[in-house]
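Participant: quick one: sequence plus predicted model below, questions after.
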Amino acid sequence: MTAIPRTVRLAAGLVAAAPSALTPALAWAAPTDPPPKKVVDGPDLAAGARNAPGAAAISDLINTIGFYAIIACLIGLLLSGLILVIGPRLGFDRASTVGKIGIFAALGGAFLIGISATLVNFFYNAGA
């Protein structure tokens, strides 16, 4: 009796399973009822943003503040890295700890700045 090599058995199994794996499943969803009407609608923030006086200036101001905050995080990251590397060599025994804390603070600040709009939109839509 000859033993069938493992690779041949694996290939035969794949060939046998291919027709069922490649056939699209025909799953039809049952029709659902339309969502019930709301008693009170939330505020239409998009219309308010289009019609509010100074909305474009406020949007530009927020984007500018975000830009400068990211630049500040980058500068903080670079300075903390320098403190981490150079500080102990100059004789400052706690410089490595301060450098590590500064790196994590700069990265955390950049993360919060980057995710802030997503978080606000998520929680607004969760409450709507």
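Facilitator: Okay, I see it.
Participant: contacts, neighbours, all on C-alpha from now
Facilitator: Noted.
Participant: center of the chain - which residue?
Facilitator: residue 115 (6.6 Å; CA atoms, centre = their mean).
Participant: tell me how far the residue nearest to residue 87 when sequence neighbours are not counted lies from residue 77.
Facilitator: Distances taken as CA to CA, 6 or more residues apart in numbering put residue 95 closest to residue 87, at 5.0 Å, once the chain neighbours are dropped. Remark: distance between residue 95 and residue 77 (CA to CA, to the nearest Å) = 14 Å.
Participant: helix or strand for the residue nearest to the centre of the chain, which one?
Facilitator: With secondary structure defined by DSSP states H and E, residue 115 is part of helix 95-127.
Participant: enumerate the positions of stretch 101-115 that are buried.
Facilitator: Along stretch 101-115, these residues count as buried under the neighbour rule (16 or more other CA atoms under 10 Å): 102-103, 105-107, 109-110, 113.
Participant: got the contact list for that stretch?
Facilitator: Taking CA atoms under 8 Å, 6 or more residues apart in numbering as the criterion, the residues outside stretch 101-115 that touch it are 66, 69-70, 73-74, 76-77, 80-81.
Participant: put this next to the previous one:
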Amino acid sequence: MLHRAITGVATGLVGGISIDPNTNGLPGIDQLKNIVGALMTVGLICAVLGVIISAIVWALGANSSNPQMSGRGKTGVLVALGAAIICGASVTAVNFFWDVGQAVAGG
């Protein structure tokens, strides 16, 4: 009997919990958003630099008949472009998965 009562209360508490992101719950949220935005900018600038350097290595390897250097340059270009895609799409990807999670939690 007591077990059923405790289970009913616990089920009622768990079923009634609703937590949403709170943008004013802690001090410094706006500064943290600015820091994350600045880090994204630095990441994108580094990706552009990586593409440029890797393209130069690729060109030097191709023109000096050095297939290993040329291959490393190609790989560097692809890695730098992948980093740019991840930096640029990170907010959209997180928001997408947040929405998926909310749809699962909502029923």
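Facilitator: Everything's here; your move. The model shown is predicted, which means the values in this text are computed figures rather than measured ones.
Participant: quick TM-score on the pair, please.
Facilitator: Put the two chains on top of each other and the TM-score (TM-score structural alignment, normalised by the length of structure 2) is 0.74; 88 aligned residues with a CA RMSD of 1.5 Å.
Participant: sorry, back to before: residue range for the helix holding residue 115 of structure 1 in structure 2?
Facilitator: Aligning helix 95-127 of structure 1 against structure 2 (TM-score structural alignment) gives residues 69-101.
Participant: need the buried ones from the contacts of stretch 101-115 of structure 1 selected in ChimeraX.
Facilitator: Here the buried members of the contacts of stretch 101-115 of structure 1 are turned into a ChimeraX selection, burial being counted by 16+ other CA under 10 Å:
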select :70,73,74,76,77,80,81
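Participant: would you turn the contacts of stretch 101-115 of structure 1 into JSON lines with secondary structure and distance to residue 51 of structure 1?
Facilitator: Converted to JSON lines, the contacts of stretch 101-115 of structure 1 look like this (DSSP: H, G, I helix; E, B strand; the rest coil; distance: CA to CA, whole Å):
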{"residue": "66", "secondary structure": "helix", "distance to residue 51 of structure 1": "24"}
{"residue": "69", "secondary structure": "helix", "distance to residue 51 of structure 1": "28"}
{"residue": "70", "secondary structure": "helix", "distance to residue 51 of structure 1": "30"}
{"residue": "73", "secondary structure": "helix", "distance to residue 51 of structure 1": "34"}
{"residue": "74", "secondary structure": "helix", "distance to residue 51 of structure 1": "36"}
{"residue": "76", "secondary structure": "helix", "distance to residue 51 of structure 1": "39"}
{"residue": "77", "secondary structure": "helix", "distance to residue 51 of structure 1": "40"}
{"residue": "80", "secondary structure": "helix", "distance to residue 51 of structure 1": "44"}
{"residue": "81", "secondary structure": "helix", "distance to residue 51 of structure 1": "46"}
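Participant: and of the contacts of stretch 101-115 of structure 1, the nearest to residue 119 of structure 1?
Facilitator: The shortest distance between residue 119 of structure 1 and any of those, using CA to CA, involves residue 66 and amounts to 15.0 Å.
Participant: residue contacts, the aligned residue in structure 2 for that closest one?
Facilitator: Correspondence of residue 66 of structure 1 to structure 2, assessed by TM-score structural alignment: residue 40. For residue 40 of structure 2, the contact set (CA under 8 Å, 6+ apart) comprises 87-88.
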